[in-house]
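1. Need the 3D shape of this:
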Amino acid sequence: MTTHTDHDAISLFVSRFFRSLDERKFDDDWARAYFTDDVRGVSPLGVTEGRKALAEGTAEALGRYARTQHIATDIVTDVVTAPEGLTADGATVTVSWNALTTHVHLDTTLKDRGPDANPLFTVGGYYRAELRRTPLGRRFSRMAIEAIWTRGEPPVIARRAG
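-> Predicted structure coming up:
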């Protein structure tokens, strides 16, 4: 079990991560602040391996919208492994939370869909993640996003040739 101090720190980390998604600065500093080198991400769009690929995929996915708002709630934390305590490098904690994400479509998407197009695509779901203690602090080493419900239409995703 995590302590109240650990839980508070992890909750703040999750909140900062969600806020950062809406600020849209997905550079190397952003990726290093939130992910381990070997992070594995699973989302409705597929599986992503590695910090650079996850940052690029996040930028691409959220770049399909004019704006977004990510809200996290009901954060639950549990220790997975802590051979020398939660402050030791390599100690891991699982964290999960409910998420409500609102995406505002680009003007070009709305124009393509016509005058009655819904400007919003909203998703309710869960995030499940693993945080690993590194010399730089806790970072996500695993993250999975599960959409439970949606409202509105997602953007059209162009298929890559190949």
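2. CA only for contacts and neighbour counts going forward, please
-> OK.
3. By residue count, tell me the biggest strand in the protein.
-> Looking across the chain with DSSP state E, the single longest strand is strand 65-81.
4. Now tell me what touches the helix or strand that it is followed by from outside.
-> Next in sequence after strand 65-81, counting helices and strands by DSSP states H and E, comes strand 92-105. By C-alpha atoms under 8 Å, 6 or more residues apart in numbering, the surrounding residues in contact with strand 92-105 are 10, 64-82, 86, 119-133, 155.
5. do the same with stretch 66-86
-> 1-2, 7, 10-11, 14-15, 18-19, 21-22, 62, 88, 90-107, 133.
6. now the residues you listed: which count as buried?
-> Buried residues within the contacts of stretch 66-86, defined by neighbour count using 16 or more other C-alpha atoms under 10 Å: 2, 7, 10-11, 14-15, 18-19, 21, 90-106, 133.
7. Another sequence for comparison is provided below:
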Amino acid sequence: MNETTDTTELRDHIEISHLISGFFRALDEQTFEEGWAEAYFTDDVRMTTPLGVAEGAEAVRHMEESVGRFAATLHMSSDVLVRTAPGARTADVSWNAHMTHLHLDSTLWARGEGADSRFTVGGVYEGTFRRTDRGWRIGDLSVRAVWTSGQPPVLPEETAARVAELTGAGRS
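-> As a prediction, this is how the structure comes out:
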């Protein structure tokens, strides 16, 4: 390794870490104006979550709907690891995340008196980022919950059925 290589790797790490921070901030602000996702994702992004796999515009819509099920969220990232070769067009990236979600009043009302207003998740994100002419973008992303606290949101019937199908819930 030489100083130029070290500088390039450091610059890539900083740019990717900044992209992750911006992505999490966008989720928390929930201001999804037309085209917002272009700053973070490739057009063909593939996302894998506990609710399933989605690609492209469907993945972005799924993410918007997911955070929209909450009154507020706060996503925090740490321990960003970037593995790439100098000059490479892709990077394998992983990071830890602590995600706090505050339920909508309608969720609390549906659950009744004493319902916990928070749903918290500790998880790991892993993905492949691509270097584009617009900078680094997320091309493939998966999130895995390591632990949870509280109850998840009340899901629309169609989504709940899809989750049950994906996870095998309800099978005897």
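8. Flag every buried residue along stretch 64-73 of structure 1.
-> Under 16+ other C-alpha under 10 Å, the buried positions of stretch 64-73 of structure 1 are 64, 65, 67, 68, 70, 72.
9. sec struct for the residue of structure 1 most remote from its centre, please.
-> The outermost residue of structure 1, judged against the average C-alpha position, is residue 115 (31.6 Å), by C-alpha atoms, centre = their mean. The three-state assignment at residue 115 of structure 1 reads coil, by DSSP: H, G, I helix; E, B strand; the rest coil.
10. For residue 158 of structure 2, see how far away the aligned residue in structure 2 for it is.
-> Superposed on structure 2 with TM-score structural alignment, residue 115 of structure 1 falls opposite residue 113. Residue 113 of structure 2 sits at a distance of 26 Å from residue 158 of structure 2 (criterion: C-alpha to C-alpha, to the nearest Å).
11. which helix in structure 2 runs the most residues?
-> When structure 2 is scanned for its longest helix (criterion: DSSP state H), the result is helix 3-29.
12. other SSEs contacting that one?
-> Helix 3-29 of structure 2 sits against helix 56-68, strand 70-83, strand 135-149, with contacts defined as 3 or more C-alpha pairs under 8 Å, 6 or more residues apart in numbering; DSSP states H and E.
13. Could you list the buried residues of stretch 50-67 of structure 1?
-> In stretch 50-67 of structure 1, counting by 16+ other C-alpha under 10 Å, buried: 51, 52, 54, 55, 57, 59, 64, 65, 67.
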